[in-house]
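J.: Sharing a model that was predicted from the sequence below.
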Amino acid sequence: MKSTKKLTKHLRPLLLSTLLLGGAVHAEVRPLDRVVAIVDNDVIMQSQLDQRLHEVEQTISKRGAQLPPREQLNAQVMERLILENIQLQMGERAGIRIGDEELSQAMSTIAQRNGLTLEQFKAALARDGLSFDDAREQVRREMIISRVRQRVVADRIQISDHEVQNFLASDLGKLQLSEEFRLANITIPLPDGASPEKIQAAERDVLEIYRQLRAGTDFAQLAIARSAGETALEGGEIGWRKAAQLPPPFDGLVSRLSVGGVTEPVRTPGGYIIIKLLEKRGGSAHQVRDEVHVRHILIKPSEIRSEAEVRALVERIYERIQNGEDFAELAKSFSEDPGSALNGGDLNWIDPNALVPEFREMMANTPAGQLSRPFKTPFGWHVLEVLGRRATDSSTQIREQQALNMLRNRKYDEELQSWLRQIRDEAYVETKL
């Protein structure tokens, strides 16, 4: 999909075409792209809207869902494009850029996640009537938007140790390793300070949606047509969540739902929400991990020290340790690992998975209490000594990290929705449909 362009860039070709037509009245008249919305200092073109509508229709059809009326779908897609445009302008002002190499890597990753080579991915897009260049541009936009959100939204979220401990002591915290839920939602928004008439209108809308759901209407279809949530065009699906990641009262409601069930409409500060449970799964953290107590000496090649000289030096250090010299003193004198040299090369107890493969493999093959032969990693040449091995019950650390992640995700979701409403309200938007 073509990126949005400045309004002045579209005026020149329009003026030029007017002059040409004025001098050649019998020339063939071709339809021109047109502006369908002005968003702050940028525009959205009809071609962009048409392209995104096509992509959304393809996605909905693949899921086997029924397309909503064109007018409703058009409004939903336009609103999504407006929000994207606002965030892209913020990214441009912040100097956020996605280079070609990084973008190519992202496209390759997407292909791999779908079990395809890059060429197969291009062919699959073509079969759906989508060009690879358009898909690549959309991914670039999404990457920029993601970074804008990380800078603005994620940076606002602070979680204290006190909050983590309180969460772990709560009933939800104690159950945080239990079940996980795949959810979808339908949101009927309410602006801050909504009038009684608007509140009543929103209540009527959500009750009608709930009635249709109870009568068997497809949830995804209603989400696409009626929801104001950010994931409306994905059928309202918000992915996997633990109960603890959901704001009250949804944390308790979802836990009591059966798969396929929906909650009754719930009034929240942002509007009315209905949640559907699509799937659930049990989960428990692996709480015991192997750790190794290891120390090492690192020598790095440099402009004044060749690879051969580095290896020769490490060999001499190895021989000196073998001859009885103190490992820690030699590490303090020679090691070029600033994080461990002053501690005699000691890395303390460490998870092998945190180390590069070459170091991890040599460490695994060295018995406790013994010295390794000199070996090479991407950092340089090493000699290591394994001081001990243990299996550590890391339940406390895992629980605390999971609690931290859940609290952060919960605050992020709430902050994101509030921030999106804020930037939409503050933006100048003029639609021309």
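T.: Cool, got the structure.
J.: C-alpha from now on. contacts and neighbour counts both.
T.: Fine.
J.: and stretch 56-75, how far from the chain's centre?
T.: Stretch 56-75 sits 25 Å away from the centroid of its parent chain (Cα atoms, centre = their mean, to the nearest Å).
J.: Likewise for stretch 88-95?
T.: That offset, for stretch 88-95, works out to 18 Å (Cα atoms, centre = their mean).
J.: Any buried residues in that stretch, and which?
T.: Neighbour counts over stretch 88-95 (16 or more other Cα atoms under 10 Å) mark L88, Q89, M90, G91 as buried.
J.: Which strand or helix spans the closest residue to the last one other than its chain neighbours?
T.: Right, G91. In space, and not counting its chain neighbours, G91 is closest to V148: 5.7 Å by Cα to Cα, 6 or more residues apart in numbering. V148 belongs to helix 132-152 when assigned by DSSP states H and E.
J.: Can you name the element that comes right after that helix?
T.: helix 161-169.
J.: Other residues contacting that following helix?
T.: With Cα atoms under 8 Å, 6 or more residues apart in numbering as the test, helix 161-169 has contacts from G173, K174, R399, E400, A403, L404, L407.
J.: out of these, which is most surrounded?
T.: A403 (25 neighbours; other Cα atoms under 10 Å).
J.: My reading is that it is in a helix; is that accurate?
T.: Yes: assessed with DSSP: H, G, I helix; E, B strand; the rest coil, A403 lies in a helix.
J.: Helices along the stretch 51-200 of the chain, start to end?
T.: 70-93, 100-113, 118-127, 132-152, 161-169, 171-174, 196-214 (DSSP state H, counting those that start in this stretch).
J.: Reformat those as a markdown table; add distance to K242.
T.: Converted to a markdown table, the helices of the stretch 51-200 of the chain look like this (distance: least, Cα to Cα, whole Å):
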| stretch | distance to K242 |
| --- | --- |
| helix 70-93 | 27 |
| helix 100-113 | 24 |
| helix 118-127 | 33 |
| helix 132-152 | 22 |
| helix 161-169 | 14 |
| helix 171-174 | 10 |
| helix 196-214 | 24 |
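J.: Second structure for comparison follows:
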Amino acid sequence: MKHAYFTVSRLGLNLLCASILGFSGAAAVLAADGVIPLDGIVAVVNDDIITITELGAEVQRISQELRRRNTQAPAPDILQKQVLERLVNRRIQLQTAKRANIVVDDKMLNLALTNIASESNLTLSQFRQVLVRDGVSFEQFRENIRDEITLNRFYQRQIDSRVSITEADITAFLETQQAQGNISVEYQLGHILIAIPEDAAAEEVKASRKKAEDIVSRLQGGADFAETAVAESDGSTALDGGNLGWRGANELPTLFTPIVPGMNKGDTSKVIKSTSGFHIVKLLDTRDTDTQIVKQTQARHILVANKDRNKEEALALAQELHQRIEDGEDFASLAKEHSDDLGSGKEGGSLGWVSPGATVAPFENAMNALAPGEMSDPIESRFGWHIIHVDERRDFDATETVKQKRARDIVRQRRIEEERQTELRRLRDDAYVELRL
């Protein structure tokens, strides 16, 4: 645990188990070092206390975790002070959450414990047996998880829900990443070379430059690049329309490296001089090496909701509509008249292009099983009964969408971490803390 407000999902099973180990002997370990007395209070936090047993247990947990990571622990007195500081901050946050009426009931706690167990393919009962076998107090483990959920809910309410990210934030982030070369981009280039002899006279060089500049003018005037390359280029790819294929930033010819990353798709460069002649490049396309191609489905549906009718009545109506379509009636017309999904209903049931994960699982599974032109039998979801028709499928390049979402998530998480740290500092400043180490 790096901070006390991490979510349960981020807690590794090994770390969670390790956090409970060694409670019974912790005080004795510290007492043997002669640092603090066997019994006593090591800190007062507002109207609460932290005891030697709590501190000793946490010191031992941290020591075990450091050993597990093959990390050298600091001197005992330094480690104790660091651990105590963490315990104080955690106690302040829990007190604040309690005042904000953040309560984690047993039902919510049991669900979280069940989810943790399932991540290890165990039932809750089996998980408990594993903890006991490893010498871990299940009750203490349970309360630690309750605290984690409490703090997570507190920060979600107090901080996370107030954090907003603008399009300008995302644009600025992506531009910074691009400038730092952190986004893997490949470029598809067109190339035209107007060669000059090795020992060319000044007049020959001048004539070659003039030819290259004329070609640039023609290209800017709308001439086809590939055709021009075939006709005019002295380069090795001339007969391929000058296409150099896809090149990563580190694979570009050194001559082009300062130029290409600053070009937009479709741009044609000015004349670029080298010892071999005069070059013209066109940025034909770009792509992220993490290209995300998804299979989209163009679909329509009719929803017969269970609202205002029982399940059997809804199914009967869905089956009737299905039969009428089978008998030749128009799907779109029936959707407009009968679908309880008012948004798509007025569009003849059209859902547009649907990406994976955009619909509930029963709907998506049934839709994916259909070939274009096929219609499903009525299938049930939590919304009611659906009749699905698949019109078409396509491969869709979702790279830009994924990139934008990833950038938004990164920027939002950074902002949340900053705001949480600011809030923690404020809470600490406002709290009464007396350290007795």
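T.: That came in fine, so what should we check first? Since this is a predicted model, take the numbers as computed values, not measurements.
J.: what's the distance between the residue mapped onto E101 of the first structure from the second structure and T114 of the second structure?
T.: Using TM-score structural alignment, the equivalent of E101 of the first structure in the second structure is K107. According to Cα to Cα, to the nearest Å, K107 of the second structure and T114 of the second structure sit 11 Å apart.
J.: who has more neighbours, these two?
T.: Higher neighbour count among K107 of the second structure and T114: T114, with 16 against 9, using other Cα under 10 Å.
J.: What is the neighbour count of the closest residue to that one other than its chain neighbours?
T.: Once flanking residues are discounted, T114 of the second structure sits nearest to L124: 5.3 Å by Cα to Cα, 6+ apart. By the criterion of other Cα under 10 Å, L124 of the second structure has 17 neighbours.
J.: so who does L124 of the second structure touch?
T.: L113, T114, A117, S118.
J.: From those residues, list just the buried residues.
T.: Of the contacts of L124 of the second structure, these count as buried by 16+ other Cα under 10 Å: L113, T114, A117.
J.: and those as TSV, adding distance to Q72 of the second structure?
T.: Output for these, formatted as TSV (distance: Cα to Cα, whole Å):
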residue	distance to Q72 of the second structure
L113	32
T114	35
A117	31
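J.: In the first structure, where's the longest strand?
T.: strand 380-393 (DSSP state E).
J.: before we move on, the earlier item: closest to R156 of the first structure out of the contacts of helix 161-169 of the first structure?
T.: L407 (13.2 Å; Cα to Cα).
J.: Kindly state which residue of the second structure is aligned to that closest one.
T.: In the second structure, L407 of the first structure lands on V411 (TM-score structural alignment).
J.: report the angle between the axes of the strand or helix carrying that match and helix 138-158?
T.: In this assignment (DSSP H and E), V411 of the second structure forms part of helix 399-430. Relative orientation of helix 399-430 of the second structure versus helix 138-158 (axes from the mean of the first three to the mean of the last three Cα atoms, to 10 degrees): 100 degrees.
J.: And helix 399-430 of the second structure against the first structure, how far off on average?
T.: After superposition onto the first structure, helix 399-430 of the second structure sits on average 2.0 Å from its aligned residues (mean Cα distance after the TM-score superposition for the first structure).
J.: and that helix, how far out from the chain's middle?
T.: 13 Å.
J.: now for that helix, which elements pack on it?
T.: helix 76-99, helix 167-179 (3 or more Cα pairs under 8 Å, 6 or more residues apart in numbering; DSSP states H and E).
J.: That one relative to helix 76-99, how many degrees between them?
T.: 100 degrees.
J.: I would like the range of the first structure that aligns with the helix or strand just after helix 399-430 of the second structure, please.
T.: Per DSSP H and E, the first helix or strand lying C-terminal to helix 399-430 of the second structure is strand 433-435. Aligned using TM-score structural alignment, strand 433-435 of the second structure spans residues 429-431 in the first structure.
J.: can you list the residues that contact that stretch?
T.: So stretch 429-431 of the first structure is contacted by V36, A37, I38, V39, D40, I82 (Cα under 8 Å, 6+ apart).
J.: Correct me if wrong: the fifth one contacts E426.
T.: If I follow you right, that is D40 of the first structure. No: D40 of the first structure lies out of contact with E426 (Cα atoms under 8 Å); the separation is 9.6 Å.
J.: So for those two, which residue has more residues nearby?
T.: Neighbours per residue (other Cα under 10 Å) separate D40 of the first structure from E426, with D40 holding more: 15 against 11.
J.: Setting aside sequence neighbours, what's the nearest residue to the more buried one?
T.: Y428 (4.9 Å).
J.: now that neighbour: how far from P189 of the first structure?
T.: 20 Å.
J.: okay, the two: which has more neighbours?
T.: Neighbours per residue (other Cα under 10 Å) separate Y428 of the first structure from P189, with P189 holding more: 21 against 12.
J.: Which position in the second structure pairs with that one?
T.: Checking TM-score structural alignment: P189 of the first structure goes with nothing.
J.: And P189 of the first structure, how far from M363 of the first structure?
T.: 57 Å.
J.: can you check E309 of the first structure too?
T.: 24 Å.
J.: One more: I299 of the first structure?
T.: The value you get for I299 of the first structure to M363 of the first structure, if Cα to Cα is used, is 17 Å.
J.: and L168 of the first structure, how many residues sit next to it?
T.: 19.
J.: which residue lines up with it in the second structure?
T.: So, by TM-score structural alignment, L168 of the first structure is matched to L174.
J.: I'd like the distance between its match and A361 of the second structure.
T.: 33 Å.
J.: Tell me how many other residues surround G369 of the first structure.
T.: For G369 of the first structure, using other Cα under 10 Å, the count is 11.
J.: can you pull the contacts of V354 of the second structure?
T.: Q296, T297, Q298, A299.
J.: and with 10 Å instead?
T.: The contact partners of V354 of the second structure, taken as Cα atoms under 10 Å, 6 or more residues apart in numbering, are K295, Q296, T297, Q298, A299, R300, E364, M367, R393.
J.: Go through those residues and flag which are in helices.
T.: E364, M367 (DSSP state H).
J.: Going through the contacts of V354 of the second structure, which ones are buried?
T.: Q296, T297, Q298, A299, R300, E364, M367, R393.
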